[in-house]
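Trainee: Here is a sequence together with a model predicted from it:
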Amino acid sequence: MLKKLFGRKEVDPTVTLKAPLTGKLVPLEQVPDPVFSQKMMGDGIAIEPSNGEVVSPLSGEVIQVFPTKHAIGIKAPNGLEVLIHVGLETVSMNGEGFESHVQEGAKVKAGDILLTVDFDKVKEKAKSSITPIILTNSDQIDSMNVIAPETVEKGITDVVIVTVKGS
């Protein structure tokens, strides 16, 4: 009743993430980096990209753009936090081959362009172009279901359904 009096909107605890990249789905356990494959940062999926545009997998707020532009964090209205980590060991590229199209604090919708990446340069200078998409606040997650097919299209293919606790 108080929410109605003060005009507060109910926030849906469930979010369906879209593919942030076009490419092939890779189970997180198969990512050749233990930080991701052993889910040290959280659960999620990964994509072996086939082109260089990275789009937002959900509507929310950009909460972090790494100075090296290789990773972006987004927070959904229900509190879910998603990290898109482009490639493996790409931090050492110091932003070379990455162009950011958003800044921290930006409001984004699913499908909005976040980054443009030169994946040929990533393949040349980093360990891998495989891009983990991590749910970083896993302690707040009630359930996560991967629903993606083997190949995904950025901004179109639904990949994961996540429900957060108590939102």
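Mentor: Received the coordinates, thanks.
Trainee: make it CA atoms for all contacts and neighbour counts henceforth
Mentor: Will do.
Trainee: For the longest helix anywhere in the chain, buried residues please.
Mentor: Using DSSP state H, we find that the single longest helix of the chain is helix 119-125. Applying a neighbour-count criterion of 16 or more other CA atoms under 10 Å, the buried positions in helix 119-125 are F119, V122, K125.
Trainee: V26: which of those residues is nearest?
Mentor: The closest of those to V26 turns out to be F119 (CA to CA; 16.9 Å).
Trainee: Below is an additional structure, to be compared with the one above:
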Amino acid sequence: MNLFDHIRDVPDFPKPGIVFKDISPLLASREATQEAIRAMAEPYRADPPEAILAVEARGFLFAVPMAQELGCGVVLVRKPGKLPAATTAVEYALEYGNDMLEMHADALTKGQKVLIVDDVLATGGTVAACADLARQAGAEVTAAAFLVELTFLNGRSKLGNLPVSAAITY
């Protein structure tokens, strides 16, 4: 199955000059979603993580079925104020200003092997912040997996030597 056939280009969204890669058609197809999950999980089957760090919000859609495929749990990374128990936080720079992410303070343990999962790798700032958050908890971030990587935005450059995989690359 060609997953590219299930990604829709939306010109000038969210602003003029940007071509948005819409994953909605992929998610609307049971077969395409199953293939995407299989492709995203494949590189980690031989040495699965102990937990998947899921990035809000679309990362949740891929993290849970991947965790089922790989036999591990999911830890949620969310915007501030969305998690009910004690949290740890990391602030990171955006193009214009800063943002913050949180996870439950007791979600990861020292030395735990963690895979970060999100829908798209663009500039890499959010994923780098997630990796920092996991490392603050003492976890070992082993890799990051994405449905789509927009290589022209050089997101990997913000991730250092962290191994990255993507089912689809542009």
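Mentor: Arrived safely. Nothing here was measured: the structure is a model prediction, and the numbers come from that model.
Trainee: Any idea what the TM-score comes out to?
Mentor: Laid over one another, the chains give 0.26 as their TM-score (TM-score structural alignment, normalised by the length of structure 1), with 81 aligned residues with a CA RMSD of 5.6 Å.
Trainee: can you give me the helices in structure 2?
Mentor: Using DSSP H, helices in structure 2 cover 24-28, 30-41, 58-70, 125-136.
Trainee: residues of the third one that come out buried?
Mentor: When you say that, I think you mean helix 58-70 of structure 2. In helix 58-70 of structure 2, counting by 16+ other CA under 10 Å, buried: G59, F60, L61, F62, A63, V64, P65, M66, A67, E69, L70.
Trainee: Next, the angle from it to helix 30-41.
Mentor: 80 degrees (axes from the mean of the first three to the mean of the last three CA atoms, to 10 degrees).
Trainee: re earlier: as JSON lines, the helices of structure 2 with distance to T169 of structure 2 would be great.
Mentor: Shown next, in JSON lines, are the helices of structure 2 (distance: least, CA to CA, whole Å):
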{"stretch": "helix 24-28", "distance to T169 of structure 2": "15"}
{"stretch": "helix 30-41", "distance to T169 of structure 2": "12"}
{"stretch": "helix 58-70", "distance to T169 of structure 2": "17"}
{"stretch": "helix 125-136", "distance to T169 of structure 2": "17"}
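Trainee: Out of those, flag the one nearest V148 of structure 2.
Mentor: Nearest to V148 of structure 2, of all those, is helix 30-41, at 9.8 Å by CA to CA.
Trainee: Packing partners of the closest one?
Mentor: Applying 3 or more CA pairs under 8 Å, 6 or more residues apart in numbering; DSSP states H and E, one finds that helix 30-41 of structure 2 contacts helix 24-28, helix 58-70, strand 140-149, strand 164-169.
Trainee: Next, the angle from that helix to strand 164-169.
Mentor: With the same axes, to 10 degrees as the basis, helix 30-41 of structure 2 and strand 164-169 are set at 150 degrees to each other.
Trainee: Could you check helix 30-41 of structure 2 and say which residues are buried?
Mentor: Buried residues in helix 30-41 of structure 2, counted by 16+ other CA under 10 Å: A32, T33, Q34, E35, A36, I37, R38, A39, M40, A41.
Trainee: residues making contact with that helix?
Mentor: The contact list for helix 30-41 of structure 2, computed with CA atoms under 8 Å, 6 or more residues apart in numbering, reads 1, 3, 6, 26-27, 62, 65-66, 69-70, 145-147, 165-167.
Trainee: Just flag the most distant two among those.
Mentor: H6 and L70, at 24.3 Å, using CA to CA across the contacts of helix 30-41 of structure 2.
Trainee: count of neighbours near V162 of structure 1?
Mentor: V162 of structure 1 has 18 neighbours, counted by other CA atoms under 10 Å.
Trainee: contacting residues around it?
Mentor: T14, V15, T16, L17, I141, D142, S143, M144, N145.
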